[in-house]
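# Task: produce atomic coordinates for the following.
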Amino acid sequence: MGAVMTELDDLEDIPGPEGQLTLKLVAMPKDTNLHGDISASWVVSQMEQAAELTAARLAKGRTATVALSSMDFLCPVRLGSLVEVHSQLVETGTSSLKINIEVWILPPNEQDPNSLYKVTEATFVMVALDDKGRIRTLPKC
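Purely as a prediction, here's the structure:
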């Protein structure tokens, strides 16, 4: 007998965010560039904030960004879009964490809450710091 295709099978083929939802916010007028789109620097700032939140929780304290991979912007972020930033731990070292960050949007006036569009992604390398700003070892889990 042949397999019966269901709506759930179709949904599994649709890519979606990976990792934990870390930030969810609305793109506001103050975040636009001169063309009225949301500035790429604002998007990167939200990504770094999500990486910092994730790293600080895992490192149990202060962390800093030391590197991030290149990124491509797949679509513009329009004013009023609901912006979701997802984070996923990729790797840990002695003092560092690699965290993949993805940005997805729900455009303004979109009726289907499942119609998210991927904007960009990057891997952030974060290091744990002590109170004096020196690199420290990550705590044991």
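# switch to C-alpha atoms for all contacts and neighbour counts from now on
OK.
# what are the ranges of the helices in the protein?
7-12, 40-59 (DSSP state H).
# tell me which residues of stretch 99-114 are tucked away?
Going by neighbour count (16 or more other Cα atoms under 10 Å), the buried part of stretch 99-114 is Ile99, Asn100, Ile101, Glu102, Val103, Trp104, Ile105, Leu106, Pro107.
# What about the residues you listed, which are in strands?
With DSSP state E as the criterion, strands contain Ile99, Asn100, Ile101, Glu102, Val103, Trp104, Ile105, Leu106 from among the buried residues of stretch 99-114.
# run this one through as well so I can compare:
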Amino acid sequence: MNEEIRPVSRSRSIMTELVFPTDTNHHGTMFGGTLMKYIDKISAISAMRHSGKPVVTASTDSLDFLSPIRMGEAVELEAFVTWTRRSSMEVYVVVRAENLFTGERRITVTAFSTFVAVDEQGKPTPVPSVLPETDAERKLFDSAPERHELRMKRRAQRFSSTDR
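This next block holds a predicted model:
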């Protein structure tokens, strides 16, 4: 691991979008796939801000849909790096929906993704450590090794019907 340490605030990234009819399904709620695209995008920005390098998505896990996002609402995504290893970074994303007329806001999705920083040849390259700055960030940092172990177990259990 790199000896450099960067605060969580360096990676914090926020993106806001208005949900239009083309973003919704037949229920009038936002397509999950569209939201997943936004999550991947804001997570990559956060990881690049932290590492100062190009990144690739290694995994997206524990994507939890808590509440639907309706057409006409604003959707706000907040992402930041919670933990690092040698070349990988765990990024936490919280998604909030807002009724722009009433001001009501609610958490709709939470997700964890892992990104790997790469060099000019596309090979993994070291990233700085992360320094949590708040109690909430410290809790995410402290619980990250357990999430990492679960990812590694899941990775070892992969199966494909085309495997021989």
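# and for stretch 39-49 of the first structure, what span of the second structure is it aligned with?
The alignment of stretch 39-49 of the first structure onto the second structure (TM-score structural alignment) spans residues 31-41.
# Contact partners for Cys75 of the first structure?
Counting by Cα atoms under 8 Å, 6 or more residues apart in numbering, Cys75 of the first structure makes contact with Tyr117, Lys118, Val119.
# Going by neighbour count, which residues in whichever helix in the second structure runs longest are buried?
For the second structure, the longest helix by residue count, based on DSSP H, is helix 135-156. Neighbour-count burial for helix 135-156 of the second structure flags Glu137, Arg138, Leu140, Phe141, Ala144, Arg147, Arg151 (criterion: 16+ other Cα under 10 Å).
# Equivalent analysis for stretch 53-64 of the second structure, please.
Lys53, Pro54, Val55, Val56, Thr57, Thr60.
# closest to Val19 of the second structure among these?
Relative to Val19 of the second structure, the closest of these is Thr60; by Cα to Cα it sits at 22.8 Å.
# what residue of the first structure matches up with that closest one?
So, by TM-score structural alignment, Thr60 of the second structure is matched to Leu68.
# so who does the residue mapped onto Thr22 of the first structure from the second structure touch?
In the second structure, Thr22 of the first structure lines up with Ile14, judged by TM-score structural alignment. Residues in contact with Ile14 of the second structure (Cα under 8 Å, 6+ apart) are Ile42, Glu76, Leu77, Glu78, Ala79.
# Ignoring the adjacent residues along the chain, who's closest to Lys118 of the first structure?
Closest residue in space to Lys118 of the first structure, ignoring its immediate chain neighbours: Trp104 at 4.4 Å, by Cα to Cα, 6 or more residues apart in numbering.
# What's the match for the one you found in the second structure?
Trp104 of the first structure maps onto Arg96 in the second structure, by TM-score structural alignment.
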